[in-house]
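Asks: Have a look; sequence and predicted model below, questions after that.
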Amino acid sequence: MNQKILETLEYDAIKKQLQNKMVTAGGAQELATLTPTDDATEMQQWLAETADAMTIIRMAGGMQLTRLGNIQPQMKRLKIDADLNGTELAQVGRVLFATGQVKQFFENFIFDHDEKLLNLQSYVDRLITLPEVTRQLNQSIDQDGRITDEASPELKRVRQLILGTENGIRQKMQEYTRGKMAKYLSDPIVTIRNDRYVVPVRAENRNKFGGVVHDQSQTGQTLYIEPAPVVDLNNRLKEAQLKERAEEAQVLHDLSAALQPYQDEILENAKVLGHLDFVNAKALYAIDLKAVQPEYSPEQHIRLLQARHPLLDQKQAVANDIILGEDYTAIIVTGPNTGGKTITLKTLGLLQIMAQSGLFIPADEYSTVGIFDNIFADIGDEQSIEQSLSTFSSHMVNIVDILDKMTPNSLVLFDELGAGTDPQEGAALAMAILDAVGAIGAYTVATTHYPELKVYGYNRVDTINASMEFDVETLRPTYRFMIGIPGRSNALEISKRLGLSENIIDQASQLTSDDSQELNDMIQDLVDKRNLVTKQKIELEQQLQLNRVKTNQLDQATEKIAVEQATMLEKAQKEANHIVAESRQKADRIIDDLHRLQRQGGNVKENQIIDAKGALNALRQEPTAENNRILRRAKAKKQVNIEVGDTVLVPEYGQQGTILRKLKDGKYEVQIGILKMVLPGAEIEKQSGVMATKATKTSKPKSSAKKSRSVSTNQAMNRANASATLDLRGVRYDAAMHELDRFIDSALLNNLSSVEIIHGKGTGAIRKGTHEYLRSHRAVKEFNFTGPDQGATYVEFN
């Protein structure tokens, strides 16, 4: 990206606002080198990283990074075997401590929120923690770079000796400042000269004190004397202080040596922490701007919805839709000065540059951006006194440079194209320049005063007129950007409202060409129609909101009724099952009597017993699948695959529309007449036979599954009739329990003394259910697993 456009659009002002949100030198360094990328993959990666940081802020309040300095000089010193001082070691220690904190934070975040941060996790994985070195640094060096007593046992001992010696000196000195010798002092205090404790003595009392004179006052009337009894203590103190310095130097040397093997890892940690700080700052900046993540359009469709200039007060900035590249690649903006044309140009250029820098943009959701190899602009008064160039000449020099460097993948912004010269020649030149840009294929937006360019914008392919709205009633611009409507002259209306004579206004009207007057009338008609459409859109949106409220209320009431109905039905089924259970207990007693009669030679047929038992089992009612879905508040709606270009019905409007874009979160952009709306998929219906087709297709697997279950059950029954073994593997729980019941009855009727039930291990549900059934059955003597894998159970009967 050329440096001139970055200066023109005040890119550095954006970076300065980002800088205020950073806490690390690494982040500041990355920001300093930041420039927009022209690689689509890289831009999307940067935006995705910012989105991850937004997720962290939303769920956990941010990464909580600590302030970190630049440690590159320290690492260079370690490379030449130099020892770091306490302050330098403290800076390195903060980097190592922050490394551990950040890794722990991400681990906790993923565990607590079950949220994968795919775009930032790769950076966190690059962090290398050095627990032992970090512990040594934290133990030996405090945050201000001072060496602690815990740095080494010897240092702690020496410092305790120094403290004890200093206390002894102070106590000795108090004999001079508070005792009978105090009257010989200039001032009853203890001070230090030449690193030794002394007292200020009047010169005439010198002979009253022994010891050493270390200094005197400027007048010579006061001598600073180290009394003889203190000399030995001061000597001991000096020796201890020398030992302290030597031990501190040894501590610094040892810590530097411990860091030396990890220079590369520590630098990499600082770099990664800086990048995380940089990404976090981008997210914080997005929150300040109420910015959103723009979508990337490979087709180079720029759609900035309710875009705001990021350097303006966001509460006062007028938001505008700026659309380029879909139906047209050039916009001609006409209208008077101070209407907001220039700021609209800058908003377009700056938001595109921000997106290509991985920054969220101050616009509405579903805004899209392209990616340009370069953005060029000729904006502002560039008159050069040094080069003796007029305003027109300086603009021409800039435009010549733009035309020479632009490509089909460039965005070109012209402010007041062709201004500064004869109007007729300037208009002709402006049209020729726009034709040259169009021939290359670059995107362009140009502002102008020339009315001739309104006709140019109307007649040229891939070109559209636009203007900034002006309120004639208040004589103020509204700063609203109007696509498709050229700007009109308001001079006569403004002059009339300001009190200019009617005669003068009438005469001016007569002098105005018919073509010019017709053009102004046409523009006014377009403005009126636009205002009417805007009013209708607002009314439709209000009606839509009201319909949504009513629909939600109806859905809630319907769901409440369905749940109550399902609950009542389930309660009734439970009561019925209770009655059936009692009946089964009675039937079990009857069957036991029948078995006894059969063993005693009674004439009772086996099939009669089995049929009776089956009829009783059939009385049990299971909750229907439909009922269960209602109770779970879920009857899945059939989802139809809606694609761009499909015709859909919007029931709330009673209108058909066409799908323009498929957005995220299951939403779609729909064209309904002249309106474009963003609607959830649940609020539109595809107008085709796709649903019926899909319903038919989706029904097949269900019937297949049902068939499979039926075959599995029949196989289990056949195995039960063929031998004294029942295989329940692959059978659903309810069906398995039913087959087990019938199998045990059959075994008893056939006077089998034992059977084997194969239930498998699996989740253990069928195994557990089998054992509960056997434990409660009166005919079962005992049962045990048949092998160590516990996949089958051996049963003996009474």
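Replies: Alright, I've got the coordinates.
Asks: all contacts plus neighbour counts: C-alpha atoms, from now on.
Replies: Will do.
Asks: can you pull the contacts of the nearest residue to residue 251 once chain neighbours are set aside?
Replies: Counting by CA to CA, 6 or more residues apart in numbering, residue 151 is the residue found nearest to residue 251 once chain neighbours are left out, at 6.7 Å. Counting by CA atoms under 8 Å, 6 or more residues apart in numbering, residue 151 touches 136, 139-141, 251.
Asks: quick one: which of these is nearest to residue 735?
Replies: residue 136 (65.9 Å; CA to CA).
Asks: Same question for the closest one, what's its three-state structure.
Replies: helix (DSSP: H, G, I helix; E, B strand; the rest coil).
Asks: ok, now how distant is it from residue 700?
Replies: 68 Å (CA to CA, to the nearest Å).
Asks: Settle it for me: which of those two has more neighbours?
Replies: Set residue 136 next to residue 700 and count neighbours by other CA atoms under 10 Å: residue 136 wins out with 16 against 11.
Asks: quick one: the host helix or strand of residue 614 to chain centroid distance?
Replies: Secondary structure assignment for residue 614, by DSSP states H and E: helix 606-618. From the chain centre to the centre of helix 606-618 is a distance of 64 Å (CA atoms, centre = their mean, to the nearest Å).
Asks: what's the answer for stretch 551-559, then?
Replies: 33 Å.
Asks: What is the helix holding residue 614 packed up against?
Replies: helix 514-599, helix 733-749 (3 or more CA pairs under 8 Å, 6 or more residues apart in numbering; DSSP states H and E).
Asks: Doesn't residue 371 lie inside a strand?
Replies: No - if the criterion is three-state DSSP, then residue 371 is coil and not within a strand.
Asks: putting a second one here so we can go through both:
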Amino acid sequence: MLLKRMLHLLEFDKIKEQLQKHAATTLGKEKVSELLPFFHFEQVAHALEETDEALTVIRLKGQAPFGGIRDVRAAVQRSVIGGMLNENELVEIETTLHGARRLKKFIESVQADDEADVPILIEHCTQIEPCNALEMEIRRCIDRDGRISDDASPELKLVRNQLRSYESRIREKLEQLIRLSDNQKKLSDSIITIRNDRYVIPVKQEYRSSFGGIVHDQSASGQTLFIEPNAVVMINNQLREAQAKERVEIEKILFALSEKVASYSDTLQLNVKQLAMLDFIFAKAAYAKKVNATKPKLNQNRYLRYDSARHPLIPSEEVVPISLELGGSYDTIVITGPNTGGKTVTLKTVGLLTLMAQAGLHIPVAEGSEATVFEHIFADIGDEQSIEQSLSTFSSHMTNIVSILNHINERSLVLFDELGAGTDPEEGAALAIAILDHVHHIGARCVATTHYSELKAYAYNRESVINASVEFNAKTLKPTYKLLIGVPGRSNAFEISKRLGLKASIIDAAKRQVSSETTSVDNMIIELEKTKNKAERELAEAKRIRNEVEIDKRQYEAERQTFEKEKDRMLKAAEQKAKDAVEFAKIEAESIIKELREYRKNGVKEHKLIEAKKRLEAASPQLVERKQNVSKQKTREKFAIGDDVELTHLSQKGSIIEQIDDGEYLVQVGIMKVNVNASQLKKIAPKKPEGERSFISVKGNKPVVKTELDLRGKRYEDAQVEVDRYLDDAVLAGYSKVAIIHGKGTGALRKGVHELLQRHPNVKSIRLGREGEGGLGVTIVELR
């Protein structure tokens, strides 16, 4: 009861309403509606971490795909007890299975690409078991429009062929009747229509006997009769019999599919559970992104520090951030000052953010903020500006406070709004002090608001207690809603009255009525405010200087990186120049060798020719490619005779013809044989013969895949699912090119389809249709 009241007072239900808007499925929305804060450290830490993982995935990959996923638990349960599922229910099961596979692949790709470590999400994905056989069987039997396919069974295909034959014969006979010139005047309209599932023609009432047959209906005026002529009565009867056979066969197919669903019931129920959890987790992440929330550091020391905390239910352009800590230097904060200054908002901000953190939600605070886990969170908050101060109000608040005091311990967070209000000020202040003393003695963390001046001195007389106030601008007569820690609030009554035009003599007389102690306290508060404002200005100046230093540091780093890039560019240019010199030397060498051959023909000795070659090899420039971040000590690669290799220092290719010793090989490069160190050789993998490719063999029945997919009239979410599934089918069918028909319209569907196609692993390229292909309404997709 206390928890429910506390959640209501701190408006946690409104946070859940906002959170539900980010859930993609009814499964996720249901999970959000069940959300409650945790009160154990491990649970809170796990819930915060899973939200952080989903936020990382969104940042790297975009929003997770939940299209096609439906709540199929009721349908699955009906199949278990022997019920027959209809076509729509089966299609929803199939799209849910497809959507689950797609979502699992999406999340696993983050881990597989080493972009981020998301163990909690991967654990949920691991528990999603594919039901490929069930998915493919439903897809084989039911087309995308929810109609049983002709190929669902041989019997159905035969019956439907008969149906089409009967319908064709009936239409042919009726068209012969209505085309006869003698019959034109006897018909109200030259059309064939259906009444009571039988084909009929509209005949004028006075020509009823001209056609014979059966009257099935008449117009409202009675001037037109819908008659089934004798010529088609027998064929219509045959058609009705075939239709009855079709219904029986469809029921057999639906029952068979329902039994198959029942055999997968445990897996389907588990999959739905994991899909609900994943949608819930990604909803938490999407909400965190929307309100610019961060993951707080979590501790077990009953210590919280919220920097630049914002109440999530106040519009971002209106909310004033507050900063406070509790559980470090002080355990109790007493916020004093006049009403309408923002004290209650501060109290609710602390309580609501603590609830959100313990529910696994990121909270709207600055990076580096800390949160803790309380076993109990209690709140007594009332709108003292809108209800009459009376004994009944005091009794109501005191009843709630008594209940709170009976349940608190050292691991509790207690929030009191206008503590002691609703009764005699002197007695109320005394009660407030006694209650705060009791809470402080137990060791609970406490934030209390009050307008009693007696509590201003309370913090100065107690250890681990501090005053706070909400700043008020006496010039504009409006609160700034800025929280001042360490400075008690003051009423500002004299300043406000003076600004509103009250005579100075009256104000002076009023001041004389105030005790010297109160005046001293107010003067002290004024000095504290001045000192705090000065300190904040100096802090802001220090932050400004630090920011300037950070900017200079980043600029220096950018310039250093530019310098390094330019240095690398120049080195590469120099290396390229050297390589060009080598190439030139090689050409020159080949020319010399050609000349030497001529000399050999004219009697030059062979050993002189060999010596000349060696001199040429020795004269060749030796270049070592510059590598970054590579260890100098590399494992020496082994080569075999016949291996194709690349000479890395010359950018030439050759083959091993002899191993001279452990680290040197004789390599054939063109017409030259060169001694090369193993460190300057790189093995080249042999090429696959052209035309060699892999084929996937798919056994069993599969649906015929068209070369085009029509998305016109579809919602983008459902279109995503259909495109993804269709591309899988097209690849399995061996198509190299397909067409996606999205229509022209506003272009939104086309844009979404293009974004999906551009990142799909099976898509090689896309283009809009040309003249004769559908133009802007069609996208031609080339598959890998």
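Replies: Looks like it arrived, so ask away. What you see is a predicted model, and the numbers here were worked out from it, not measured in a lab.
Asks: what element comes up after the helix holding residue 614 of the first structure heading to the C-terminus?
Replies: helix 625-631.
Asks: Remind me what that following helix packs against, helices and strands.
Replies: helix 514-599.
Asks: quick one: the helix it packs on to helix 733-749, angle?
Replies: 10 degrees (axes from the mean of the first three to the mean of the last three CA atoms, to 10 degrees).
Asks: quick one, helix 514-599 of the first structure and helix 606-618 angle?
Replies: Using the same axes, to 10 degrees, helix 514-599 of the first structure lies at 140 degrees relative to helix 606-618.
Asks: Quick check: which helices or strands does helix 514-599 of the first structure pack against?
Replies: Taking 3+ CA pairs under 8 Å, 6+ apart as the contact cut, helix 514-599 of the first structure packs with helix 606-618, helix 625-631.
Asks: Can you provide the mean distance from stretch 536-544 of the first structure to its aligned counterpart in the second structure?
Replies: Compared with the second structure after the fit, stretch 536-544 of the first structure shows a mean deviation of 1.3 Å (mean CA distance after the TM-score superposition for the first structure).
Asks: Can you give the distance from stretch 149-158 of the second structure to the centre of its chain?
Replies: Going by CA atoms, centre = their mean, where stretch 149-158 of the second structure is centred and where its chain is centred differ by 42 Å.
Asks: same check, this time on stretch 212-224 of the second structure
Replies: With CA atoms, centre = their mean, you get 60 Å for stretch 212-224 of the second structure.
Asks: how long is stretch 747-756 of the first structure from one end to the other?
Replies: 11 Å.
Asks: what's the answer for stretch 658-675 of the first structure, then?
Replies: 11 Å.
Asks: What residues in the second structure pair up with that stretch?
Replies: Using TM-score structural alignment, stretch 658-675 of the first structure lines up with nothing in the second structure.
Asks: Over to stretch 275-288 of the first structure?
Replies: Taking TM-score structural alignment, stretch 275-288 of the first structure hits residues 277-290 over in the second structure.
Asks: one step back: any chance of TSV for the helices and strands packed on helix 606-618 of the first structure, columns distance to residue 40 of the first structure and mean neighbour count?
Replies: Output for those, formatted as TSV (distance: least, CA to CA, whole Å; neighbours: other CA atoms under 10 Å):
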stretch	distance to residue 40 of the first structure	mean neighbour count
helix 514-599	35	14
helix 733-749	54	18
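Asks: I'd like those as CSV, with distance to residue 361 of the first structure appended.
Replies: Shown next, in CSV, are these (distance: least, CA to CA, whole Å):
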stretch, distance to residue 361 of the first structure
helix 514-599, 25
helix 733-749, 56
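Asks: circling back to that earlier point, next one: the match of stretch 275-288 of the first structure to chain centre, how far?
Replies: On CA atoms, centre = their mean, the centre of stretch 277-290 of the second structure falls 7 Å from that of its chain.
Asks: Same check on stretch 283-301 of the second structure?
Replies: On CA atoms, centre = their mean, the centre of stretch 283-301 of the second structure falls 15 Å from that of its chain.
Asks: How about the aligned partner of residue 528 of the second structure in the first structure, nearest residue that isn't a chain neighbour?
Replies: Counting by TM-score structural alignment, residue 528 of the second structure lines up with residue 526 in the first structure. Leaving out its chain neighbours, the residue that sits closest to residue 526 of the first structure by CA to CA, 6+ apart is residue 485, at 6.5 Å.
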